[in-house]
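Visitor: quick one: sequence plus predicted model below, questions after.
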Amino acid sequence: RISSLRHVMDDVVEEILLRLPLDDPSCAARASAVCKHWRHLLADAGFLRRYRAFHRRRAPPRLDFIYDAGSPLARFAPTTAFRPADLDHDGWKPMDCRHGRALFRTSASAVLCAVSGCDHGGCHGGPFAVAFVANYVMEGEEEEITSPTSAWLYSSETGTWSAPSTVRHHNAEPFPKPSVLAGDGAVYFLTWHGRNILRYDLRKLDLTVIASPEIDDDDFENHLLMTTEDGGMGLARLVSGHSLQLWSWKPVSATAAAAWVQLRVIDLDLVIPGDAMRPRLLGFAEGTDMVFVDTTYDGAQVVQQIELSTLKVTKVLDECYASCVLPYMSFFLPGRQKGKLPPSAITL
């Protein structure tokens, strides 16, 4: 009977722990301190799978932001009571953030989990891949000569880079803003001046160029790649400082090739408080419908989150002088994730 009662109590405890809130990792930390049994339960691989399945209808919580503070300086900005090790790094440029990993560099690149069929809720300890896109400019005697743009794929399992896939185009220089991983198995990158988008197929290792929607505004920095509700590749574009255009790249019929379809136009003057100065697009949270913009109030830069479905606006960072923002999103439970990363875990 004692054994049966203990089993029932374990089931009750597990049901309680499954309901720990996603958006406050400190709750899990406090629960793990109750006793060794609870800590072992929270760190158990089977429990972690059930926890992610229980919350699968919600995106992993956004624990914090990584943003480029200039110079370059990669800065880590927590948004909850959870405080990890200091991750501010002078000389590091944040490039991408996905599946519980952050990538810092040079040029344009993307990081992603390499496990087929993974739900990406807590996979940051497994194999990963890095897609890297770059070109270079050589000083000629009479004019600058731009090299073709090439893409490579790195595998952490083999420790090797793929052969390059190269495209020759007059406007295919990658622009250092966050990429997006779409449901078609490709990573997309913006190019300078916003005229084109680079598509790198992760299965075929093929790099191609897609023309952006026609543009009348020269403010190409106010372009942002995103994913649409159906998992496709989309584009957010801020025109004239207040008109937010949302586009989707998808087939217009069962037999036609993909084309741009304008989904929506949002007047930010009606969404953001009227005393804010000209906003800029800084980032997008994959798996959600949230974009991040910065606005200026009384000379101070503020980063705000806009939920596109409801147009709800939330201030997330105060006095944050950033050129781009990467939301770090992952399930966190104590036991397997603590302390500083060893040097071997930091890959540049």
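Guide: The structure has been received and is ready for your questions.
Visitor: alpha carbons only for contacts and neighbour counts from here, please
Guide: Noted.
Visitor: contacts for stretch 311-326?
Guide: With contacts defined as Cα atoms under 8 Å, 6 or more residues apart in numbering, stretch 311-326 is touched by 65-70, 77, 79, 94, 96-97, 177-178, 271-272, 281-285, 292, 300-307.
Visitor: no, scratch that, I was asking about stretch 125-137
Guide: So stretch 125-137 is contacted by 107-115, 144-157, 173-174, 187 (Cα under 8 Å, 6+ apart).
Visitor: rerun that using 6 Å as the cut-off
Guide: Contacts to stretch 125-137, defined as Cα atoms under 6 Å, 6 or more residues apart in numbering, come from residues 107-114, 145-147, 149-157.
Visitor: alright, now check it against this:
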Amino acid sequence: MPPPPPSMLMEELLEEVFFRLLPDEPAWLVRASAVCKPWRSILADPVFRRRYREFHGTPPVLGLFEKLSPRLVPIPAFFPAQTYHPDWAAMDCRHGRALFCQFGETRDLIVLDPLTGRQCQVPSPPHYPVYFSAAVLCAAQGCDHHNCQAGHFRVVMCPSKLEGVTLGWMYSSETRLWTELTSDIHPTADYYSVSAMPSILVGDAVYFNVDAVIECQLGTLCFSMFEKPTDDNGTLMMVEDDVLGFAAVVDVTLTLWSREAGPEGAMGWIKLRVIDLKTLLPNVALFIPSALVINGYAEGTQVIFVRTSVGCYMVDLKLGRSRKVSYHGRKSFPYTSFYIPDSCTSAAMEAASPGQGQ
């Protein structure tokens, strides 16, 4: 068989180079597409985009929504403009979607795709709790969640004050109905969290971090409840091998726990490691140790967000580095997704590279 023509070889080599452009810097893809029409043609190809997502696997952190703020705080420099909705409050982010509560008489929920602006209004459940946490997630079975923002989704709502046997509700965008979720759990005390707390999806269960940890098994819609490893303010996260974990700051150290089976088979918290934040944060961020609080976690990664007296820092525990991403330090809902800008295929990009690739 004769070798392929040089143009085909060059295209394959270029694809391998483009695969290695980091997804957390979308501007690099835009600049590459502006070089010439052949390059733009490669980047616009749906097959390349699918393989690009598969190559990188874990979606990058593109920004964060902060408590009581409906506008995305972008982390990359290049990101589409966001419409401001002053009557929205951020509740959750997952699988390329963001969830908001809409203030007003109805207090409906809004599911938004920040990359396209596409939104879906979710009516409030029949018995609306005053305080609650909520999670949004893809409804497709076996999905890799690389590009499913336009598909069906579910919303799981957990009231922050637990009373009786009602522990939550689940909404399906396919049926457009809420299902009341009940349990035989009878808490000995009321559990309060006066505002939305980030949830986490581990395996087939959603976990809510109120005064205790509430687990909702999606397959059986069964609830369970267990204590957190510490009374200190912390966050649920995922640790090695996709295991539920917990992280909390004490003084200037970060302690990580994992929930595992003990020698006798009972589930419990095991301390994994203690990290000195002096090795991760600049001195100015450590000036007031009592201000250090974990206020967010990027699901599926080893990235946490730490509130300090001078703002919010994104800390990558795997790479051992940090960067300041916000001056406010409010409760954060990180947004992760793959973003290959539409401008890679637009006529505007052709105008940005006149006379090239002809």
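Guide: Great, that's in hand. Everything quoted here is computed from the prediction, not taken from an experiment.
Visitor: what would you report as the TM-score here?
Guide: Once superposed, chain against chain, the TM-score is 0.77 (TM-score structural alignment, normalised by the length of structure 1); 308 aligned residues with a Cα RMSD of 3.0 Å.
Visitor: wait, residue 197 of structure 1 touches residue 190, no?
Guide: Yes - under the criterion of Cα atoms under 6 Å, residue 197 of structure 1 makes contact with residue 190 at 4.8 Å.
Visitor: tell me which of these two has more neighbours.
Guide: With neighbours defined as other Cα atoms under 10 Å, residue 197 of structure 1 and residue 190 compare such that residue 190 has more, 29 against 23.
Visitor: what does residue 202 of structure 1 correspond to in structure 2?
Guide: In structure 2, the residue paired with residue 202 of structure 1 according to TM-score structural alignment is residue 218.
Visitor: tell me how many other residues surround its match.
Guide: Neighbourhood size, residue 218 of structure 2 [other Cα under 10 Å]: 15.
Visitor: and the closest residue to residue 57 of structure 2 other than its chain neighbours, which of the three is it?
Guide: Spatial nearest neighbour of residue 57 of structure 2, chain neighbours left out: residue 146 (8.0 Å); criterion: Cα to Cα, 6 or more residues apart in numbering. Classification of residue 146 of structure 2 using DSSP: H, G, I helix; E, B strand; the rest coil returns coil.
Visitor: so what corresponds to residue 146 of structure 2 in structure 1?
Guide: Checking TM-score structural alignment: residue 146 of structure 2 goes with residue 121.
Visitor: next, count neighbours for that match.
Guide: 22.
Visitor: please apply the same query to residue 6 of structure 1.
Guide: Number of residues near residue 6 of structure 1 (other Cα under 10 Å) recorded here: 11.
Visitor: circling back to that earlier point, give me the distance between the match of residue 202 of structure 1 and residue 201 of structure 2.
Guide: 10 Å (Cα to Cα, to the nearest Å).
Visitor: so which of the contacts of stretch 311-326 of structure 1 belong to strands?
Guide: Among the contacts of stretch 311-326 of structure 1, the residues falling in strands (DSSP state E) are 65-68, 77, 94, 96-97, 281-285, 292, 300-307.
Visitor: now list the buried members of those.
Guide: When these are checked for burial by 16 or more other Cα atoms under 10 Å, the buried set is 65-68, 77, 94, 96-97, 281-285, 292, 301-306.
Visitor: got a list of what the aligned partner of residue 25 of structure 1 in structure 2 touches?
Guide: Aligned counterpart of residue 25 of structure 1 in structure 2: residue 26 (TM-score structural alignment). By Cα under 6 Å, 6+ apart, the contact set of residue 26 of structure 2 is empty.
Visitor: one more pass at 8 Å, please.
Guide: By Cα under 8 Å, 6+ apart, the contact list for residue 26 of structure 2 reads 76, 78, 79, 339, 340, 341.
Visitor: residues touching the residue mapped onto the first one from structure 1, list them.
Guide: Which is residue 76 of structure 2. When structure 1 is aligned by TM-score structural alignment, residue 76 of structure 2 is paired with residue 80. Counting by Cα under 8 Å, 6+ apart, residue 80 of structure 1 touches 23, 24, 25, 63, 64.
Visitor: in structure 2, which of the residues you listed still touch?
Guide: Using both residues aligned by TM-score structural alignment, their matches' Cα atoms under 8 Å, structure 2 keeps these contacts from the contacts of residue 80 of structure 1: 23, 24, 25, 63, 64.
Visitor: now do the SS call for residue 245 of structure 2.
Guide: strand.
Visitor: please report how far the aligned partner of it in structure 1 lies from residue 286 of structure 1.
Guide: With TM-score structural alignment as the criterion, residue 245 of structure 2 lines up with residue 234 in structure 1. Between residue 234 of structure 1 and residue 286 of structure 1 the computed distance is 11 Å (Cα to Cα).
Visitor: identify the contacts common to those two.
Guide: With contacts defined as Cα under 8 Å, 6+ apart, the residues shared by residue 234 of structure 1 and residue 286 are 226, 227.
Visitor: for the stretch 1-150 of structure 2, what spans make up the helices?
Guide: For the stretch 1-150 of structure 2, applying DSSP state H, counting those that start in this stretch gives helices covering 6-19, 26-33, 37-44, 46-56.
Visitor: give me the mean deviation of the third one from structure 1.
Guide: Its matched residues in structure 1 lie on average 4.9 Å from helix 37-44 of structure 2 after superposition (mean Cα distance after the TM-score superposition for structure 1).
Visitor: what packs against that helix?
Guide: Applying 3 or more Cα pairs under 8 Å, 6 or more residues apart in numbering; DSSP states H and E, we find helix 37-44 of structure 2 packed against helix 26-33.
Visitor: do the longest one as well
Guide: For helix 6-19 of structure 2, the contact count by 3+ Cα pairs under 8 Å, 6+ apart identifies helix 46-56 as packing neighbours.
Visitor: angle of the helix it packs on against helix 37-44?
Guide: Calculated by axes from the mean of the first three to the mean of the last three Cα atoms, to 10 degrees, helix 46-56 of structure 2 forms an angle of 60 degrees with helix 37-44.
Visitor: now the angle from helix 46-56 of structure 2 to helix 6-19?
Guide: Computed by the same axes, to 10 degrees, the angle separating helix 46-56 of structure 2 from helix 6-19 equals 40 degrees.
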